[in-house]
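Trainee: sequence unavailable; structure follows:
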């Protein structure tokens, strides 16, 4: 139950632009806060000091970059299979951080030894999934930021065990150059492995103040992508193939969120 509450509060808190300063746990007898649903845990107690600080300048502000305050993301997963949910935070102008859960709401920042590397791009949505089906949760981080013509390659951190990760996006076939918002791993073709839908953001390659028709040919860099999980020839891991066009994903746009549901109850997952 405590894990559910922690997941809920972190997900909400991570949507705040300035990041996460506090954790919350369910209130219990003896807290002195019996009339509240949750109890705040100070960062000095939890060990979680991550803050997604946004610093504006004359050249970087809400007028020059309209998505300045869209925020980062958070993932809660047991990365070392010890039965405790660990934490991953993605930052915009600050580096991503990963925290080891030591129990009793105590966390240790192990970023420096984990293989989670800093980037000059902004990190946005983060998803966790066992991409290579080895029993360890991997991390996919959507990248973007100011400079629409600049490449911001997404990152896939493959879990090597013992809180060690290797960035392997290109190796696994993910060739997206960024301005993505969120990834969603699911088995769209019912073949028993995880495919991925990638929600694209506002990386418009044309002036955002110029009226123009929406591009529907699948060629715009602002078009979402669908990746199929295929066996990797000569490798021990899968290769993800871009099947967006054949799947009918052709229209560009600026995504904010993505959900999965069998809307028409035909046994196949639909994407909203």
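Mentor: Received, thanks. Since we're looking at a predicted model, the values are computed, not measured.
Trainee: every contact and neighbour count from this point should use C-alpha atoms.
Mentor: OK.
Trainee: just want to check the distance between residue 103 and residue 83.
Mentor: Applying C-alpha to C-alpha, to the nearest Å, the value for residue 103 to residue 83 is 10 Å.
Trainee: try residue 7
Mentor: Residue 7 sits 15 Å away from residue 83, going by C-alpha to C-alpha.
Trainee: neighbour count winner among the two?
Mentor: The residue with more neighbours, out of residue 7 and residue 83, is residue 7; 19 against 11, by other C-alpha atoms under 10 Å.
Trainee: check it against this one:
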């Protein structure tokens, strides 16, 4: 409980502090064109553990230099092949970073929409190599959403992947640099059409839950889901009982305590859906406020 209070106080102060600041565009610090670039999967993360935040986007990793500029370094760290082609994948739509082997260096997972998604392990010197085979995370389906989180409370990062045209999956970290495919044991592996994945302890019971946003041309295949964790990486979809099973074509989703009451709220960004032979939906966004008693109220206009 003490940790939760400390994080809440710091976060509140940080938000107020940012409001008092102004921002200036510094795109010129990047040594690469930014116009006409397929910039998806963007992350700000200390890739090489030098204490400086770096910038990743598909087909571009920019390491921050001591003078504040950024140097494109994909080839140096292993995200480009010797022939100059990208090593991350063919159509990367997202990238998540996390230290799954607890060695103090972030590793990378790239969500690919058309080919097998790839896991890259950090060697400890800021360079990476592909580690799908050695870890047992072999994924050949299309992905658009995934998340690192400790779902079974063993101190190790696990991986949830949201399938687009294929089933979703859960990989539990064994602690020996390998993962167990636990998808069949948690009841949601058949769920498809996932666009957004957000993991957080929304009910403050000490374990990580998962919300999935979905988008399809048919409403029945676009129903969002909220999986409550039983503390041992066993999950139950409770979205219908809480009114969170929206079917408006969900793309992005995020948990945040927007009203500073100590309970995580939920924002869902929806995509308007229309066209011949398609169930039209307006795509209005949702802002669900957590009442702290197990219920949510949509406060979006």
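Mentor: Looks like it came in fine. Quick caveat: nothing in here was measured; it's all calculated off a predicted structure.
Trainee: what's the TM-score here?
Mentor: Overlay of the two chains. TM-score (TM-score structural alignment, normalised by the length of the first structure): 0.72; 215 aligned residues with a C-alpha RMSD of 2.3 Å.
Trainee: and the helices in the stretch 1-150 of the second structure?
Mentor: Assigned by DSSP state H, counting those that start in this stretch, the helices in the stretch 1-150 of the second structure fall at 2-19, 74-77, 132-135.
Trainee: now do the contacts for the residue nearest in space to the middle of the first structure.
Mentor: Closest residue to the average C-alpha location of the first structure: residue 126 at 1.0 Å, with C-alpha atoms, centre = their mean. Residue 126 of the first structure makes contacts with 73-75, 90, 139-142, 182-183, as judged by C-alpha atoms under 8 Å, 6 or more residues apart in numbering.
Trainee: try residue 109 of the second structure
Mentor: 95-97, 117-120.
Trainee: that one maps to what in the first structure?
Mentor: Correspondence of residue 109 of the second structure to the first structure, assessed by TM-score structural alignment: residue 88.
Trainee: skipping its backbone neighbours, what lies nearest its match in space?
Mentor: In space, residue 88 of the first structure comes closest to residue 98 once its chain neighbours are excluded; the distance is 4.4 Å by C-alpha to C-alpha, 6 or more residues apart in numbering.
Trainee: repeat for residue 178 of the second structure
Mentor: residue 135 is the one closest to residue 178 of the second structure (C-alpha to C-alpha, 6+ apart), at 4.1 Å.
Trainee: so what's the one you found up against?
Mentor: With contact set as C-alpha under 8 Å, 6+ apart, residue 135 of the second structure has these partners: 177-179.
Trainee: can you check residue 176 of the first structure too?
Mentor: For residue 176 of the first structure, the contacting residues are 153-154, by C-alpha under 8 Å, 6+ apart.
Trainee: for it, give its distance to residue 226 of the first structure.
Mentor: As judged by C-alpha to C-alpha, residue 176 of the first structure and residue 226 of the first structure stand 11 Å apart.
Trainee: same deal with residue 123 of the first structure?
Mentor: With C-alpha to C-alpha as the criterion, residue 123 of the first structure and residue 226 of the first structure are 20 Å apart.
Trainee: neighbour-wise, which of these two wins?
Mentor: Remark: of residue 123 of the first structure and residue 226, residue 123 carries more neighbours, 31 against 24, as counted by other C-alpha under 10 Å.
Trainee: residue in the second structure paired with that one?
Mentor: Aligned partner of residue 123 of the first structure by TM-score structural alignment: residue 143.
Trainee: what's near enough to touch its match?
Mentor: When contacts are counted by C-alpha under 8 Å, 6+ apart, residue 143 of the second structure touches 93, 111-113, 117, 161-165, 194-195.
Trainee: just to revisit the earlier point, residue in the second structure matching the residue nearest to residue 88 of the first structure?
Mentor: In the second structure, residue 98 of the first structure lands on residue 119 (TM-score structural alignment).
Trainee: next one: residue 73 of the first structure
Mentor: So residue 73 of the first structure corresponds to residue 94, using TM-score structural alignment.
Trainee: surely its match touches residue 144?
Mentor: Yes: if you go by C-alpha atoms under 8 Å, residue 94 of the second structure and residue 144 touch, sitting 6.4 Å apart.
Trainee: mutual contacts of the two, please.
Mentor: Taking C-alpha under 8 Å, 6+ apart as the contact criterion, the residues that touch both residue 94 of the second structure and residue 144 are 111-112.
Trainee: more crowded one of the two?
Mentor: Counted by other C-alpha under 10 Å, residue 94 of the second structure and residue 144 do not tie: residue 144 has more neighbours, with 26 against 22.
Trainee: contact partners for the more buried one?
Mentor: Under the criterion of C-alpha under 8 Å, 6+ apart, the neighbours of residue 144 of the second structure are 93-94, 111-113, 162-164, 194-196.
Trainee: repeat that for residue 12 of the second structure.
Mentor: Neighbours of residue 12 of the second structure in contact, by C-alpha under 8 Å, 6+ apart: residue 260.
Trainee: which PyMOL command selects the buried ones in the contacts of residue 135 of the second structure?
Mentor: To isolate the buried ones among the contacts of residue 135 of the second structure in PyMOL, judged by 16 or more other C-alpha atoms under 10 Å, type:
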select buried, resi 178+179
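Trainee: so which of the contacts of residue 135 of the second structure persist in the first structure?
Mentor: Of the contacts of residue 135 of the second structure, the ones still in contact in the first structure (both residues aligned by TM-score structural alignment, their matches' C-alpha atoms under 8 Å) are 177-179.
Trainee: so of the residues you listed, which ones are in strands?
Mentor: residue 179 (DSSP state E).
Trainee: quick check, nearest of the kept ones among the contacts of residue 135 of the second structure to residue 248 of the second structure?
Mentor: Residue 248 of the second structure has its nearest neighbour among these in residue 179, at 34.1 Å by C-alpha to C-alpha.
Trainee: distance check, that closest one against residue 55 of the second structure.
Mentor: Residue 179 of the second structure is 28 Å from residue 55 of the second structure, where distance means C-alpha to C-alpha.
Trainee: and residue 166 of the second structure, by the same measure?
Mentor: Distance, residue 166 of the second structure to residue 55 of the second structure, by C-alpha to C-alpha: 30 Å.
Trainee: still on that earlier bit, just the helices of the stretch 1-150 of the second structure: most buried one?
Mentor: Using mean count of other C-alpha atoms under 10 Å, the stretch among these with the largest mean neighbour count is helix 74-77, at a mean of 18.
Trainee: at which residues are the strands of the stretch 101-250 of the first structure located?
Mentor: 106-109, 122-129, 138-144, 155-161, 164-167, 180-186, 195-200, 225-230, 239-242 (DSSP state E, counting those that start in this stretch).
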